[in-house]
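**Student:** The following comprises the amino acid sequence and a computationally predicted model.
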Amino acid sequence: MDLRAALAAHRLVAIVRGTDPDAALHSIGVLAEEGITLVEISLSGADALGVLERAHRRFGDRVLLGAGTVLTAAEAQAAHRAGAAYAVTPGLGDGVDAARALGMPVLAGVLTPTEVIAAQAAGVEALKLFPAAQAGGSAYLKALRGPFPDALFVPVGGIDETTARACLAAGAVAVGVGGPLVGDAADGGSLPALRVRARAFRDVVREASA
């Protein structure tokens, strides 16, 4: 998988983390129907590896599935076996190294300039700026892009529609959105409400790409 190209094309990573595995799977289906097909399944959700495996079987290449919250080598290996096409980490560590060794592209969590340098040295494909909103949102992203103009930043953490619009305008290649997009759908909540939110975020991305 070419993660760099996927991020540039889709500009939105939906982060699914739920307490109900069946609801999480249904949520991925709704996202796909609404054209949001770059999806991260967080390993901190209930039976996340099972959800990943089932989603991989059901959707195949129609949905680009990644494993999120990959912390350890064992988690990277398990995610790879379950069908993850890429790994997303909250920081640098064994999960990054193991995913790279498996040939999985990595969206690695960073916050500081020192971490950006370390992530680039590790050969990751893109940088998950986390927690983005709490660190200063688009203003902090703009400041980081000064010394790292060619880095592919994906702000994650507290990204709502307004913050997403600002971060994309400030040069983010994409944004990662969990709660403000998925809401409680992956816990068994309303799928029609998820569909409405998906359309709203899809419109934000379209505006930013116009």
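**Tutor:** It's in. Residues are numbered from 1 along each chain as shown.
**Student:** From now on I want contacts and neighbour counts done on CA atoms only, so please keep to that.
**Tutor:** OK.
**Student:** quick one: stretch 85-96 to chain centroid distance?
**Tutor:** Here stretch 85-96 is found 11 Å from its chain centre; the criterion is Cα atoms, centre = their mean, to the nearest Å.
**Student:** hmm, who's touching that stretch?
**Tutor:** By Cα atoms under 8 Å, 6 or more residues apart in numbering, the surrounding residues in contact with stretch 85-96 are 1, 3, 40, 64-76, 79, 99, 104-110, 115, 119, 124, 128, 130.
**Student:** Next: stretch 66-76.
**Tutor:** By Cα under 8 Å, 6+ apart, stretch 66-76 touches 15, 38-44, 52, 79, 84-91, 93-99.
**Student:** rewinding a little: inside strands: which ones of the contacts of stretch 85-96?
**Tutor:** Among the contacts of stretch 85-96, DSSP state E puts Glu40, Leu64, Leu65, Gly66, Ala67, Gly68, Val106, Leu107, Ala108, Gly109, Val110, Lys128 in strands.
**Student:** Okay, and which of the contacts of stretch 66-76 map to strands?
**Tutor:** Short answer: the contacts of stretch 66-76 in strands (DSSP E) are Ile15, Leu38, Val39, Glu40, Ile41, Ser42, Tyr86, Ala87, Val88.
**Student:** Second structure for comparison follows:
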Amino acid sequence: VGGAMEPIQAIRESRALIILRGDFGDRLKDITQILVEEGFLAIEVAMNFPHALEQIAQITQALKGRATIGAGTVLSIEEARRALEAGACFIGSPHTDESLLAFCREGGIPAIPGAFTPSEIWRAWQGGAAMVKIFPAMPGGPEYLRNLRGPFPDIPFLPTGGVTVENAAAFLSAGAVAVGVGSALVGSYVMAPEGLSQLREACRRLYRSLRAL
């Protein structure tokens, strides 16, 4: 990826992958600017809403070389292809699909498939996943993750779905390498008048908690 940080490295160093889901209009640039300034260098745009491709293109352009941008909720190779054309440099999914993993592997694109059961986790890892997204992370929580860590000590887990500013650190303590945080951090509140300063404050709280371990 020209000049940009290697995606998996960026997620590991940030200890979080920030997921943007929804239409943030002209606040998109400010939101992503704040995320990067506060130390979150990996951003994923969820593909399951109308303007995802434009968002990926816009953010990739605005943050060139300063952050790594990927596509999430990718369900098919066709969707992955479109996301990559828009500038995404990693592909996240809620599920494990061997053909999608093979497509990413052949293209040298880091894939972060979703898995929940031990069999799914192993299949995802065997299929070439760069990290395995434990999805949904709640209600199983850190305790479920801790139990998975025993048989799979070396698989990098990225719990996503139900991770909040408050519980994120507990997932790291339980053995995650990073957490996926979506609307609990970048929610609809960011569109309110005070939204951006609230976002910055929430980012600082999250960043501190992930480093307090």
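**Tutor:** Structure received. Every value quoted in this text rests on a predicted model; they were computed, and no experiment measured them.
**Student:** Buried ones only from the ones in strands among the contacts of stretch 66-76 of the first structure, please, as a ChimeraX command.
**Tutor:** To isolate the buried ones among those in ChimeraX, judged by 16 or more other Cα atoms under 10 Å, type:
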select :15,38,39,40,41,42,86,87,88
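**Student:** quick one: which of the ones in strands among the contacts of stretch 66-76 of the first structure is nearest Leu144 of the first structure?
**Tutor:** Closest approach to Leu144 of the first structure among these (Cα to Cα): Val88, at 20.1 Å.
**Student:** gap between the closest one and Arg197 of the first structure?
**Tutor:** Distance, Val88 of the first structure to Arg197 of the first structure, by Cα to Cα, to the nearest Å: 23 Å.
**Student:** Same check on Phe153 of the first structure?
**Tutor:** Going from Phe153 of the first structure to Arg197 of the first structure by Cα to Cα gives 23 Å.
**Student:** residue contacts, the counterpart of Ala151 of the first structure in the second structure?
**Tutor:** Here Ala151 of the first structure is matched to Ile155 in the second structure, going by TM-score structural alignment. Neighbouring residues of Ile155 of the second structure by Cα under 8 Å, 6+ apart: Trp125, Met131, Val132.
**Student:** where do the helices sit along the first structure?
**Tutor:** In the first structure, the helices defined using DSSP state H lie at 3-10, 21-33, 48-59, 73-82, 94-101, 113-122, 132-135, 137-145, 161-169, 179-182, 191-209.
**Student:** and the angle from the longest one to helix 21-33?
**Tutor:** Looking back up the chat, that one is helix 191-209 of the first structure. Computed by axes from the mean of the first three to the mean of the last three Cα atoms, to 10 degrees, the angle separating helix 191-209 of the first structure from helix 21-33 equals 40 degrees.
**Student:** Same check on the third one?
**Tutor:** Inter-element angle recorded for helix 48-59 of the first structure and helix 21-33: 40 degrees (by the same axes, to 10 degrees).
**Student:** Packing partners of helix 48-59 of the first structure?
**Tutor:** On a contact count with 3 or more Cα pairs under 8 Å, 6 or more residues apart in numbering; DSSP states H and E, helix 48-59 of the first structure meets helix 21-33, strand 38-42, strand 64-68, helix 73-82.
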